[in-house]
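> Below is the sequence, then the predicted model.
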Amino acid sequence: MSLINTQVKAFNATAYHNGQFIDVSEQDFIGKWSVVFFYPADFTFVCPTELADLADQYAEFQKMGVEIYSVSTDTHFTHKAWHDTSEEIKKIQYPMIGDPTWTLSKNFEVLIEAEGLADRGTFVIDPEGKIQIVEINAGGIGRDAQELLRKVKAAQYVHAHPSEVCPAKWKEGDATLAPSIDLVGKI
């Protein structure tokens, strides 16, 4: 079953954020756009490149009213230790959620149970708490924050203009489509 347009399930977790441990729940996703960015593990190889890329684009996401939440099955203590020791991870200003109980990984259907790790799952959640974008990559394939920004802009546009859709490669300011019978077979 697809997670698209489903409500984020209830959870309670602890995150490392700006030098503190904070509580996070599904209620934190209500009223704003959110990206939940799962990755396999701290102190690994592809993961820090992705998280640093997100950190480099974080101000752009914030301008769009989007909060980023990274999640792995590590603990919030491990996130702090990684943040304290890695130059790339030190750049992170968004919450890093620990999921040692696998609750979030199961809720978002990214848990690799035999390994106790999460797949590289990206979820864009609208202000009502509904999932609008789902992307899952194999472990060796890193994601691109610029492409994620483009997709979030498209999701926000469609959310604000429900009678329009964004075609392939749509970028902010490009033409959209207004689906109608007149367009059938003409695109």
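Looks like it came in fine.
> When you work out contacts or count neighbours from here on, use the C-alpha atoms and nothing else.
Noted.
> Following the chain onward from the top helix by length along the chain, which element is next?
When the chain is scanned for its longest helix (criterion: DSSP state H), the result is helix 46-63. Next in sequence after helix 46-63, counting helices and strands by DSSP states H and E, comes strand 66-72.
> Which helix or strand lies directly C-terminal to that following strand?
Downstream of strand 66-72, the first helix or strand assigned by DSSP H and E is helix 76-85.
> And that next one, what does it pack against?
On a contact count with 3 or more C-alpha pairs under 8 Å, 6 or more residues apart in numbering; DSSP states H and E, helix 76-85 meets strand 12-17, strand 96-98.
> and the angle for that helix with strand 12-17?
For helix 76-85 against strand 12-17, the angle by axes from the mean of the first three to the mean of the last three C-alpha atoms, to 10 degrees is 10 degrees.
> Take this one as well and set it beside the first:
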Amino acid sequence: MSLINTEVKPFKATAYHNGKFVPVSNEDLKGKWSVVVFYPADFTFVCPTELEDLADNYAEFQKLGVEVYGVSTDTHFSHKAWHDTSEAIKKVNYPLVGDPTGTITRNFEVMIEEEGLALRGTFVINPEGQIKLCEIHDNGIGRDAKELLRKVKAAQYVASHPGEVCPAKWTEGQQTLKPSLDLVGKI
């Protein structure tokens, strides 16, 4: 069964955010758009490149009213130590959520059970707490924050324009489609 259009399952965790340990729960994902990005582990190779890319584009997510959450099965203490020692992770201003029990990782169905680590999962969640985008990568394949921004804009557009859909490679300001019988076979 797909997670698309399902509500985020309940969780409570602690995040390292702006020099503090803060509580985070599924309730924090409601009332605004959210992006939850799972990654395998702190102090690794591809992960800091992705989190730095998100950090470099974080202001653009914020302009869209989107909060970003990085999640791994590490603890919030590990997140702090990584933040304090990595030039790439020092740029991160969004919450890094610790999930040492694997509850959140399992809720989003990205747990690699035999390793106790997460796959690279990306989830866009609407203000109602429903998952609107789910993308899962092999851990050797890094993600691109600009492409994620495009997808968030498309999800927000579709949500605010019922009856319209965004075609492939759609970017903000481009023409959308209005599915109808008259459109069938004409694209």
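Here it is on my side, so go on. Given the structure is predicted, the values throughout are model-derived calculations rather than measurements.
> where does the TM-score land?
Once superposed, chain against chain, the TM-score is 1.00 (TM-score structural alignment, normalised by the length of structure 1); 187 aligned residues with a C-alpha RMSD of 0.3 Å.
> returning to what we had before: return the most buried member of the helices and strands packed on helix 76-85 of structure 1.
Highest mean neighbour count of the helices and strands packed on helix 76-85 of structure 1: strand 96-98, a mean of 27 (counted as mean count of other C-alpha atoms under 10 Å).
> and it, what other elements does it pack with?
Applying 3+ C-alpha pairs under 8 Å, 6+ apart, we find strand 96-98 of structure 1 packed against strand 12-17, strand 66-72, helix 76-85.
> Now that we have the ones you listed, can you turn them into JSON lines and tack on distance to F123 of structure 1?
Listed next are these as JSON lines, based on distance: least, C-alpha to C-alpha, whole Å:
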{"stretch": "strand 12-17", "distance to F123 of structure 1": "17"}
{"stretch": "strand 66-72", "distance to F123 of structure 1": "10"}
{"stretch": "helix 76-85", "distance to F123 of structure 1": "20"}
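> K9 of structure 2 contacts N26, correct?
Yes - between K9 of structure 2 and N26 there is a contact under C-alpha atoms under 8 Å: 6.9 Å.
> Mean distance between the longest helix of structure 1 and structure 2 after superposition?
When structure 2 is overlaid, helix 46-63 of structure 1 sits 0.1 Å from its aligned residues on average, using mean C-alpha distance after the TM-score superposition for structure 1.
> Would you map the helices across structure 2?
With DSSP H as the criterion, structure 2 has helices at 46-63, 76-85, 87-90, 103-107, 145-160.
> would TSV of those helices with distance to I125 of structure 2 and mean neighbour count be doable?
Converted to TSV, these look like this (distance: least, C-alpha to C-alpha, whole Å; neighbours: other C-alpha atoms under 10 Å):
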stretch	distance to I125 of structure 2	mean neighbour count
helix 46-63	13	19
helix 76-85	23	18
helix 87-90	24	18
helix 103-107	14	19
helix 145-160	9	17
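> want to throw these into a markdown table with distance to T14 of structure 2?
Formatted as a markdown table, the helices of structure 2 follow (distance: least, C-alpha to C-alpha, whole Å):
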| stretch | distance to T14 of structure 2 |
| --- | --- |
| helix 46-63 | 18 |
| helix 76-85 | 6 |
| helix 87-90 | 18 |
| helix 103-107 | 11 |
| helix 145-160 | 24 |
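> returning to what we had before: the helices and strands packed on helix 76-85 of structure 1: which one's closest to G139 of structure 1?
Smallest distance to G139 of structure 1 across the helices and strands packed on helix 76-85 of structure 1 (C-alpha to C-alpha): 18.7 Å, for strand 96-98.
> For the closest one, give me every contacting residue.
Residues outside strand 96-98 of structure 1 that contact it (C-alpha atoms under 8 Å, 6 or more residues apart in numbering): 13-17, 24, 69-76, 79.
> Mind picking the two most distant members of those residues?
Using C-alpha to C-alpha, the contacts of strand 96-98 of structure 1 span at most 16.3 Å, a distance reached by H17 and T73.
> what separates T49 of structure 2 from G140 of structure 2, distance-wise?
12 Å (C-alpha to C-alpha, to the nearest Å).
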